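I would like to see how this sequence folds:
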Amino acid sequence: MKAPQFAFKKIAAAAFACGLATASVAMAADNLPAAKPLKLPELQYEKYTLPNGLVILTHEDHRLPLVAIDLWYHVGPLNERAGRTGFAHLFEHMMFEGSEHVGEKAHIKYLEGAGATDINGTTDFDRTNYFETLPSNQLELGLWLESDRMGFLLEGLDRTKLTNQRDVVRNERRQGEGTPYALADEQAYHMLFPQDHPYYASVIGSHADIEAARINDIRDFHQHFYTPNNASIAIAGDFDAAKLKALLTKYFGPIPHGPAVEPVTIKTPPITAQKRATVTDTVQLPRLTVAWLTPPVFTPGDADTDILVHILGGGKASRLYRKLVYEQQIAQTVTCGLNALKLGSIANCDITAKPGVSLDSLEAALWKEVASLQTDGPTQAELDRARTVDVTAKITGLQRLGGFGGVADTLDRYNQFLDDPGYLPKDIARYQAATIASVKQAAAQYFGKDQSVVVSCVAGKKVVDDVPRSPDNTDADVKLTAPYDAQFEDQQNWRKTAPAPGPTTAFHLPVPKTFTLANGLQVYLLEDHSLPVFSAAVVARAGSESDTPAKAGLAGFTARLLTEGTTQRSATQLADDAEQIGTTLTSVADVDSANASLNALSNNTEAGLDLLSDVIEHPTFAPEEVERIRKQRLVAILQESDQPVASVLRVGFRTLYGDHPYGIRPIGNTDGIKSITRDDIASFWQAHYGPKDSALVLAGDLSESEVKHLSEKYFKSWTGAASTAVTVPAAPTPPGLKIVIVDKPGAPQTALYAIGLGLPRTTPDYPAVMIMNNVLGGLFASRINMNLREEHGYTYGAGSGFLMYRTGGPFYSGAQVRTDVTAPAAKQLMLELNRIRTDPPTEAELKLAKDSLLHSLPGDFETTKASIGGLRQLFVYGLPLDYFAKLPARYEAVTPAEVSKAAQTDVHPDQLILMAVGDRAKIEPSLKELNLGPIEYRDTTGNLLK
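Predicted coordinates:
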């Protein structure tokens, strides 16, 4: 259940949309192969309304046996008032607590057991939505669940559940408050809007208002806003239209029409004089935020503003990135985005300073670029690139059926704001219609200094306005009124029985086509011609497992430099060329491998492979680029100490593994990055990047013949004798249980995680381990999460998992918990880690854990990007080509005895490091009282303190 903490969206809003229609898509750059003609996909839909007012939106897609349900309620902070902030988001959480016929906390259990993916709910300023993607034979289950909590939530909504979810939501807010710069984001909204405006407060609300929520407030909120006439439901995927209509009528038709919801007509006052503020936070680097009010979503000027924001700071080809990060090297990061909303949108730029750089110099540089756009407008090349990025994002978004910007989500979004689910072609058209003049006008009209708010976030004390919990007897005497009479309730008794799944649709997980070039390069291909999109990556076994303590971070440093200049293109040319075809080139190393990748429209396949082959085969590692990226990585390592979970990973892995490669984060450490030379990087590339030990993996709208031709054209001349001659040393002897405290004064939460030795990815009992971990902490309904979050309210979310590398890897479990419950949470965490060994999973737990893994497998291949992730595993770990095709049968064959054995052999509570990153003064005394083991103290780099 997610809410934007303080609502700034860090990338342009167009990236969340998707669309169709005929559009003039920009051609490739002069130094790239020309784009082929592109036929944009069509997205057919049907819209109708039930007698009770519920709007139905449907889209059939039979490429996978999946169906997405996305239910939008037209309520958010837009409908709240001062003193009642956060109600919409709090209620989003209450909707998962269990409705009358489904049962308490059973909603997600049903979905996870059915193999659902993308199970979530989100609240934004203008709406709240709930969504899940299910195997298509479980469509009726999804409709039963969503209809029951729409019509029958109040019967089970009591003060106990409210108390628990108040705690959970406030933990979610604390988690946000612990994020660097989040308090500055909130301050910017306070300055953009007056205090009585719906957008003034964060979506999640204030601690005081959340804690003040009472049971009848919440019940009234449901009866007023969570009604069929204030909602739309979009269903996309593999279904029979006639059967779907009958099911919708059955499940949603009986729910009564609710009261009319009056439209919100608040006018957002303009800013006529610049507003400034300084916020202190426990951050390593200062950050500048400049924000402006811009036209409401889908109104004239909105698309031009979005394009302008992208050109200003939307990526590596943007003006601010080029000037501040690349050329002047005075900024660590630049991120500009647009939060497009009903009552007025918000454009913002966040610029994080390099050490020793003043925010004044960053601000001066920003206003210089804004002034240039106001005077001259963008270049034609900038405009073309921005429009191509928009079209690409809209089409690639259509790969997903459900939430977070997929097909169903898009239908709902256009319907909510425009009453036109078919607005997709018009949305593309408004971006294509933008001109140099219209973008220039937007810059002049909305981006003036006197129309801005400026927030400087500097190092200092983190000031959080927390409040005490309500007394335990809060609402104890409140009488709850039943929403329906007995006769209506009797008529709905049929809902008590969960619908059985339909016939299982046969689905065969894909087996890639493969071939090998003469130079040894292996090529893997998964064809999918449903949309004109593709993803591609070159994967090399060049991960940080090859790093030594003296050169920690060498693999990651090398990979990062691949996209920073070749013999044919400079770093800036690479960024421009990639954006010209609507993509971003990325290159990164993890523990086991390194890869360079991109996602684009298939009419630019040749241009994409031209770029990909260039960065892999011809990197220059220019000295000036080496030094620039060195500085960036040193600062990034410094910034990790701002983030509690990053500190857990760095300190925990180092404490567990010492100088073993698995104890070193792929980004390296300060000493290692400082010691690496340009020759080290070049030598590493020569030793670890070559066709004999790499693979080209592709998925999407590509034919085998086309791939054979293009792989020969762009990769056959690649030479090199790189081989996997990496010997990873044996893991150290596991420690006895001990506690490690990393002091983070003023932290609103403790990052509490137990870390121990785990398993390699190729472990023979992989299926049994995954099922066991699902019971322990891998699912929302797992033991750890139900204990720490749902029973005790200690955290926003808890879990466990295995990071499986080539020869091993760490096991982890835990959560970010409220500071004052650090010790009780540690006690409960250790209880569950021991209980999984002494209290074998029940039959119900095993069924849920197994079914979730088994039935969710098709969702792992919903997008081309996800598909190449699977192909990458086949290559890196030497798995057979039919590995995924045979995986369902392996899950099916796992016995209860094998799951119990996995708990005994792979979870070791007496050999863990219990990491606690938080305010030492507040958490140390109670942790000592637990007597779990010795306590040691380390700094944020992992050094042992005395």
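
when you work out contacts or count neighbours from here on, use the C-alpha atoms and nothing else.
Fine.

can you map out the helices along the stretch 601-750 of the chain?
Under the criterion DSSP state H, counting those that start in this stretch, helices of the stretch 601-750 of the chain are mapped to 605-617, 623-640, 644-657, 670-675, 678-688, 704-715.

nearest to Val821 among those would be which one?
helix 644-657 (16.6 Å; Cα to Cα).

where do the helices sit along the stretch 351-500 of the chain?
Using DSSP H, counting those that start in this stretch, helices in the stretch 351-500 of the chain cover 359-376, 380-397, 407-418, 424-432, 436-446, 486-491.

thinking again about what came up before, of all the helices of the stretch 601-750 of the chain, which one is nearest Gly176?
With Cα to Cα as the measure, helix 644-657 is the member of the helices of the stretch 601-750 of the chain nearest Gly176 (11.6 Å).

counting by contacts, list what the closest one packs against.
Secondary-structure packing of helix 644-657 (3 or more Cα pairs under 8 Å, 6 or more residues apart in numbering; DSSP states H and E): strand 749-757, strand 913-918.

counting contacts, what elements does the helix or strand following the first one pack onto?
Moving toward the C-terminus from strand 749-757, the next helix or strand (DSSP states H and E) is helix 766-773. Using 3+ Cα pairs under 8 Å, 6+ apart, the elements in contact with helix 766-773 are helix 843-855, helix 883-893, helix 896-906.

one more to line up against the first:
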Amino acid sequence: MTFKTLALCGAAAILSAPPAAAQPGQPAPVAQLVGQVDIPYEQFTLANGLRVVVHTDRKAPIVAVSVWYDVGAKHEPAGKTGFAHLFEHLMFNGSENAPGDFFEPLKQIGATDLNGTTYFDRTNYFETVPTAALDRALFLESDRMGYLLGAITQGVLDEQRGVVQNEKRQGDNQPYGLLRYAVTENLFPAGHPYAHDTIGSMADLDAASLQTVKDWFRDHYGPNNAVLVLAGDIDARTARPLVEKYFGAIRRGPQTQRPVAPVPTLPAARTITLNDRVAQTMVSRYWAVPGVNDADAAALDVAASVLGGMASSRLTNQLVRKEQLFVQVGVDNNSYAQVGTFEIYGLVRPGVDPAVAARRLDAIVADFLRTGPTQDEVTRAVTGRVVGRIRGLESVGGFGGKAVALAEGALYSDDPGFYKKQLEQLATVTPAQVRAVAGRWLGRPALTVDVVPGQRAAYAEAKVPPPAQPVAAAPVPAKGTRGPLPAVAELKGLSFPAIERATLSNGIKVVYARRTAVPMTTAVISFDAGIAADVANRLGTQSLTISMLDEGIPGYDAIALAEARERLGAAIGTGASPDRTTSSLSVPSVNLVAASSLWSGMLRAPTFPDSELPRVKAQQLAGIQQELTSPYGLVARVLPPLVVGTDSPYAKNRGQGDAAAVTAATRGDLAAFHQAWLRPDKARIFVTSDRPLAELTPVLERAFGDWRATGAAGTKTFGPIQSASPKIVLVDRPDSPQSIVAGGTATPLRGRDDLLPAGIANDALGGDFLSRINMNLREDKHWSYGAGGSYDHFENAVPYTLRAGVQADKTGASLAEMRRELADYVGARPMTQAEFDRAVTGAIRSLPGDYETSGAILGAMQQNDLFGRPDDYQATLPTRLRALTIDQVRGAVRNSLDPKRFVWVVVGDAAKVRAQLDTAGLPVEVIPAGAVAGGAAPQAAAAK
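Modelled structure (predicted):
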């Protein structure tokens, strides 16, 4: 979110008895915060070269298993771009002794945080599993490391090639989606290891033969090129014999050689202009810089934060708040193992000359290079980065937990504890260092890439057409040379924390759970408002109101408020679901008192200054225009009112609102919404913390206990849902290489109903990777990168929606398949016993992983409150799941879904798609993307 210096306005007219000006106090020193980050580990290396790192964390009966291979895009020679990523997909399709999708046996053991990724420097695979299922996870990981090639057939290759090409289409289909190719291809010289994107080219993916991909595996995926991290309910003494058992017999492979990858300097400044169907011109600057192991990396991180990475950054303050030339700016230092990229980007405000905006951006950067940052800027930047690392370390695995920190250090820096060195380097960075390092690297010629509104160039499609009727790869029989999959030992049940409660003196209820894994406090204040409370015929009022909450409070303008939060390492955000409006606080517990004072001021006494309202409105209008260029943004604006009916409060769930209403909104409108909805009698506070409730309650009492509501409270009225008649609405978005097919229907269910049977039923229909719709469109047909569906759980309605991104030439066929799968599941092919058993067993076994983090606990507490569940609802789930019968589950889906009542929205290129839809037997309406209801902004609002 962006801010500007405010002309302060008194809040007494808005709220009664506002709190005194917040006094943030002295934040904890950075060195103290750094000292709180520690991931003890042990390591050993097998005779075949496999490096193993073990971290013990007994907070839950789960273990994160993370395997990182020293192979990524930088290892790909010319003609083989995208091979590392293609192989990431192939390694999920089964191995010689565990054929079929790896998701099947991992689902059976309740794996969570299950995925794989590829980037320039590595390919990784990870899952968090119950401790009792660790043997099976290690068997599976070792089998695809040492026993894979026999399971890779031409059919498997063709299948996953199609999936990857649709993943590429999906990314390319987004606004600004082609920018990444222009950057890598022009920032690095031809032949440089970092000169191409991870996804690769369509032509190289087309050219991948069965022999070439098998040779690629032999060259790169040996144990001596891998790091295995086990983090969680495990220790090295227990881990070593297990790892020896499953990985010890795998032979070494050729040693991956680190390619020569110098940091290039452009001989002269270079400018690339891309035309794209975007809402705003994007101006960006790029430099190649040193990577993560270089002594300059920490100073470059700080420079990025000070320039554009913080709420109070130089570029944000000057270009967004004061001069209002941009609606958004950002700066990132992306550190890879051998090089990095430093990027500065901004979305030009509509009506502003991009050349003028770009010159001012360059001038501010040049001034920063001359003068450097202040000590306060450096301290705030370092605090934010250190606290961000602390937040991420509550999880043992996943995309950013402790296993990731250890694996990155081991693979990139030959030191699992390298994260600590990085933090220590950050803590000692000085303003002089930042100035010198920024000048050394950003003073060189830059690559400029401008993305401007216009028609895209012709898309480089795949040249090898898929079969007219593709079929799933033929199953490969298990060789069985390693014996059966290990059995799962007796699992420990979920240990959901005890919920405690308190009541503030004004009646606000506090719901609390103790979590001691990290020294953080996270709190959410939830108001009974939500998108359903948005002002009828003035949609966007709620979004604009909560966007203005941090534009100033008594004693603080927006910049001062942002700086105060940054000194404390406090993340304060706002959001809304269909039923609730929320504000959240996450802060090191040592800084909680000061942070809660700022938080309370933002909620109780926002000044809503008239001087800043035009800018924030312009930013929201720009966001609306961006929604009209985004395929999923268009679906989100069009589908809800068709499913729940235009009269339902839930029909307001359409992005950031109506442009005309946002343009016309006044300060009085925001103050009125705040008074009616964001008030203590509609509030409840949810907290997780390492500090006891007895210590937190006085803090919350000082912050909120004397808050009194004034005026009449807002009300929401829900009547019967009147869905639109079944039809297809085709939103014409030209130049789309992929279509989004989305369908929805109302159901008779409501939020406080027992939705467990319906949730289990949906697991096999659209709720899981192994669901019928995903396996059909992704794995069998390879027309999609992913497809699925869900019951949308609102307090007063539970609509069901399906979504799939599909290649443009298969739009009509994909819609037909989705409709067929729905009809079969409700009718002739209901959930099978095997699907039922898999869903129930997976749901029970995944519970400890599902509720590992404070964020998950906090979410569960809010859901329990919203839907009237007891505090121990999660603890009762194993018993309730075991009691379900297949007849109950089949009945739940049969009684709630009528395939003939679905209404469909397709976002794609009408010139390519319309004829495909005419055979569906449903009326087809075509509307241009720019004409989606509520999207067109009055011209006067576009210019400053």
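
the spatially closest residue to Asp939 of structure 1 that is not a sequence neighbour: how many residues sit nearby?
Distances taken as Cα to Cα, 6 or more residues apart in numbering put Val742 closest to Asp939 of structure 1, at 5.8 Å, once the chain neighbours are dropped. Counted with other Cα atoms under 10 Å, residues neighbouring Val742 of structure 1 total 27.

which residues touch Val742 of structure 1?
Met915, Ala916, Val917, Gly918, Arg920, Tyr937, Arg938, Asp939, Thr940 (Cα atoms under 8 Å, 6 or more residues apart in numbering).

would you tell me which one of these comes nearest to Trp367 of structure 1?
Within these, the smallest distance to Trp367 of structure 1 is 36.3 Å, found for Thr940 (Cα to Cα).

hang on, the earlier thing: of all the helices and strands packed on helix 644-657 of structure 1, which one is nearest Gly460 of structure 1?
strand 913-918 (16.5 Å).

next, the angle from the following helix or strand past that closest one to strand 749-757.
Sequence order places helix 920-930 as the next helix or strand after strand 913-918 of structure 1, per DSSP H and E. Interaxial angle, helix 920-930 of structure 1 versus strand 749-757 (axes from the mean of the first three to the mean of the last three Cα atoms, to 10 degrees): 50 degrees.

could you tell me where helix 920-930 of structure 1 falls in structure 2?
The aligned range for helix 920-930 of structure 1 in structure 2 is 910-920, by TM-score structural alignment.

circling back: the contacts of Val742 of structure 1: which two are farthest apart?
Between all members of the contacts of Val742 of structure 1, the farthest pair (by Cα to Cα) comes out as Arg920 and Thr940, at 13.0 Å.

of those two, which one has the most company?
Taking neighbours as other Cα under 10 Å, Arg920 of structure 1 and Thr940 compare with Thr940 leading, 24 against 20.

distance of the more buried one relative to Gly258 of structure 1?
54 Å (Cα to Cα, to the nearest Å).

nearest residue to the residue nearest in space to the middle of structure 2 in space, please, no chain neighbours.
Residue closest to the average C-alpha location in structure 2 (Cα atoms, centre = their mean): Phe399, at 10.2 Å. Spatial nearest neighbour of Phe399 of structure 2, excluding adjacent residues (Cα to Cα, 6+ apart): Asp113 at 7.7 Å.

count the residues that sit near the equivalent of that neighbour over in structure 1.
Correspondence of Asp113 of structure 2 to structure 1, assessed by TM-score structural alignment: Asp118. Using other Cα under 10 Å, Asp118 of structure 1 has 15 neighbouring residues.

ok, Val635 of structure 1 next?
Val635 of structure 1: 18 surrounding residues under other Cα under 10 Å.

tally of neighbours for Lys912 of structure 2?
Per other Cα under 10 Å, the neighbour tally for Lys912 of structure 2 reads 18.

contacting residues around it?
Lys912 of structure 2 makes contact with Ala808, Asp809 under the criterion Cα under 8 Å, 6+ apart.

try Tyr147 of structure 2
Remark: with contacts taken as Cα under 8 Å, 6+ apart, Tyr147 of structure 2 is in contact with Ser95, Glu96, Asn97.

among those residues, which one sits closest to Phe867 of structure 2?
Ser95 (43.3 Å).

quick one, what contacts that closest one?
Taking Cα under 8 Å, 6+ apart as the contact definition, Ser95 of structure 2 lies against Asp143, Arg144, Tyr147, Leu148, Leu149, Gly150, Ala151, Ile152.

just send those residues back as CSV, with secondary structure and distance to Leu539 of structure 2 too.
Listed next are those as CSV, based on DSSP: H, G, I helix; E, B strand; the rest coil; distance: Cα to Cα, whole Å:
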residue, secondary structure, distance to Leu539 of structure 2
Asp143, helix, 54
Arg144, helix, 52
Tyr147, coil, 57
Leu148, coil, 54
Leu149, helix, 56
Gly150, helix, 57
Ala151, helix, 54
Ile152, coil, 53
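
give the equivalent position in structure 1 for Gly507 of structure 2.
Using TM-score structural alignment, the partner of Gly507 of structure 2 in structure 1 is Gly520.

so who does the nearest residue to Thr629 of structure 2 once chain neighbours are set aside touch?
Leaving aside its chain neighbours, Thr629 of structure 2 sits nearest to Val278 (5.9 Å; criterion: Cα to Cα, 6+ apart). Residues near Val278 of structure 2 by Cα under 8 Å, 6+ apart: Pro175, Tyr176, Val452, Pro453, Gly454, Gln626, Thr629.

report how many residues lie close to the last one.
Put plainly, it is Thr629 of structure 2. Neighbours of Thr629 of structure 2 using other Cα under 10 Å come to 20.

residue in structure 1 paired with it?
Using TM-score structural alignment, Thr629 of structure 2 lines up with Asp642 in structure 1.

how much space is there between that match and Thr762 of structure 1?
Using Cα to Cα, we find Asp642 of structure 1 at a distance of 35 Å from Thr762 of structure 1.

likewise for Leu401 of structure 1?
Distance check for Leu401 of structure 1 against Thr762 of structure 1: by Cα to Cα, it reads 32 Å.

compare those two (neighbour count), which wins?
Neighbours were counted for Leu401 of structure 1 and for Thr762 using other Cα under 10 Å; Leu401 has more, 31 against 15.

for that one, what are its contacts?
Val67, Ala68, Thr133, Ala236, Gly237, Val407, Ala408.

inside strands: which ones of those?
The strands, defined by DSSP state E, take in Val67, Ala68, Thr133, Ala236, Gly237 from the contacts of Leu401 of structure 1.
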